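Student: Pasting the sequence and the predicted model now:
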Amino acid sequence: MKRKGILIATLALLAIAGFITYQTRFAYSEPDEVLTQDEFVETFEETEALKEIDGLDRVGVNGNSPEEKILDVMHQMTHQKIVANQKWGAVPMTTRNIEQLESIVSSTDNIRTPEVKKQLLQIIAKWKQGDFSEADTDHNYIWDLQDGTLGKARGLLSKEEELQFIEEWFIEGKVEEDK
């Protein structure tokens, strides 16, 4: 009888642990408040907090870049906005980066099809207007083009989460690079 009780208690603990793991890794609820592009510009661009890491030239993307590199930069730009279990790399979602990206994508012949190029330009056009309400969907479209297997977006970061991401990846990360 005692063993049966221990077994039941163990199974209950495993079920609770599984539920907690699911909630923290896979479940997602829409944030109450997200960081707007105006707030981002006011806090980071107008204060020049990201000046040293702004510009796509620092990541080696230009009109001659292959599609793979362009997609990689767009993918990394979405990391500032999305919830995912894994993220590799980040490029700030600045006005300058968005404008440079638009120029690069519109002028390149290195995108696989006209349909993909059109979709990428539509995504960039939303970003240029400060609309990141579908950044998770945008991420997953790009991620699918890259044959992604890990790190699928499952929602948008809250305002606080995005500010923390910016601080960790762009402010503190920049300081570490400068040393």
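Tutor: Ah, there it is.
Student: only C-alpha atoms for contact and neighbour calcs from this point on.
Tutor: Will do.
Student: Quick one: residues contacting the most centrally placed residue in the chain.
Tutor: The centroid of the chain falls nearest to H79 when counting by CA atoms, centre = their mean (1.5 Å). By CA atoms under 8 Å, 6 or more residues apart in numbering, the contact list for H79 reads K87, G89, A90, V91, H139.
Student: Wait, the first one touches A153, no?
Tutor: Spelled out, it's K87. No. The criterion here is CA atoms under 8 Å, and K87 misses it with A153 at 9.4 Å.
Student: Compare these two (neighbour count), which wins?
Tutor: Here K87 and A153 are compared on neighbour count by other CA atoms under 10 Å; more neighbours surround A153, at 23 against 17.
Student: re the thing from before, sitting in helices, which of the contacts of H79 do you find?
Tutor: Among the contacts of H79, the members falling in helices are H139 (criterion: DSSP state H).
Student: Who wins on neighbours among the contacts of H79?
Tutor: Busiest of these [other CA under 10 Å] is H139, holding 26 neighbours.
Student: separation between it and L145?
Tutor: 10 Å (CA to CA, to the nearest Å).
Student: Pull up the gap between E167 and N85, please.
Tutor: Per CA to CA, E167 is found 19 Å from N85.
Student: Second structure for comparison follows:
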Amino acid sequence: MKKKGILIVALALLAVAGLVIYQNRFAYYKPEEVLTQDEFVENFEETEALEEIDGLERTGINGHSPEEKILDTMHQMTHQKIVATDKWGAIPMTTGNIGEIDSIIAGSKKIRSPEVKNQLLQIIAKWENGDFSEADKDHNYIWKLQKGNLGKARGLLSKEEELLFIEEWFIEGKALKEAKK
């Protein structure tokens, strides 16, 4: 009888562990409140808190960059907004960076097809309007173009989570440390 009780407890623990793993790896996350672009600009851009890390020149990207570099830049920009188990690198989603990547894509002759270029420009147009409601879908579109296999977005960060991400990656300098590796 004692073995049966131990077995039941073990199965219950496995079920709970499975649920936790599912929620952390696969469940889609939709927060109640997200950080708006106006709040981001007011709290970070206008205060020049991101001055050291703002601008795409540190990434080496320009109008002659290959598609791979353009996609990597956009991919890293989405990291500020999305929930994913794995994230490598981050570039702040500043007004300036959005405008720069828009100009680079618009003038690029290195994008694989007109359809992909158009889709990237549509993504940027949403971002320029402060619409990040589909940043997870934008991330996954870019991620698929890059043939990603780890780090698929499964939702959007809440306002608090994004603020923590900004603090860790941009204010405390994790993004700069990663870029130097």
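Tutor: Looks like it came in fine. What you see is a predicted model, and the numbers here were worked out from it, not measured in a lab.
Student: Tell me how the two chains score on TM-score.
Tutor: After superposition, the two chains reach a TM-score (TM-score structural alignment, normalised by the length of structure 1) of 0.95; 177 aligned residues with a CA RMSD of 1.4 Å.
Student: Where does Q119 of structure 2 sit, in terms of helix or strand?
Tutor: Here Q119 of structure 2, judged by DSSP states H and E, is contained in helix 114-128.
Student: Against structure 1, what's the mean shift for that helix, could you check?
Tutor: For helix 114-128 of structure 2, the mean deviation from structure 1 after alignment is 0.4 Å (mean CA distance after the TM-score superposition for structure 1).
Student: Report the distance from that helix to the chain centre.
Tutor: Here helix 114-128 of structure 2 is found 16 Å from its chain centre; the criterion is CA atoms, centre = their mean, to the nearest Å.
Student: Packing partners of it?
Tutor: helix 95-107 (3 or more CA pairs under 8 Å, 6 or more residues apart in numbering; DSSP states H and E).
Student: The helix it packs on versus helix 114-128: what angle between them?
Tutor: Orientation of helix 95-107 of structure 2 against helix 114-128 (axes from the mean of the first three to the mean of the last three CA atoms, to 10 degrees) gives an angle of 160 degrees.
Student: how distant is stretch 148-168 of structure 2 from the center of its chain?
Tutor: Using CA atoms, centre = their mean, the offset of stretch 148-168 of structure 2 from its chain centre is 6 Å.
Student: Same question for stretch 160-177 of structure 1.
Tutor: Distance, stretch centre to chain centre, for stretch 160-177 of structure 1: 13 Å (CA atoms, centre = their mean).
Student: can you list contacts of it?
Tutor: Residues contacting stretch 160-177 of structure 1 (CA under 8 Å, 6+ apart): V34, L35, A49, L50, E52, I53, Q80, K81, A90, P92.
Student: Can you say which two of the residues you listed are spatially most distant?
Tutor: V34 and E52 (25.0 Å; CA to CA).
Student: Looking at structure 2, which helix is longest?
Tutor: Per DSSP H, structure 2 has its longest helix at helix 2-25.
Student: Which stretch of structure 1 lines up against that one?
Tutor: Counting by TM-score structural alignment, helix 2-25 of structure 2 pairs with residues 2-25 of structure 1.
Student: how far apart are the matching stretch and its match in structure 2?
Tutor: Taken over the aligned residues, the distance from stretch 2-25 of structure 1 to structure 2 averages 1.7 Å (mean CA distance after the TM-score superposition for structure 1).
Student: related to what we said a few turns ago, nearest to E67 of structure 1, of the contacts of stretch 160-177 of structure 1?
Tutor: Taking CA to CA as the measure, E67 of structure 1 sits nearest to A90 out of the contacts of stretch 160-177 of structure 1, at 17.6 Å.
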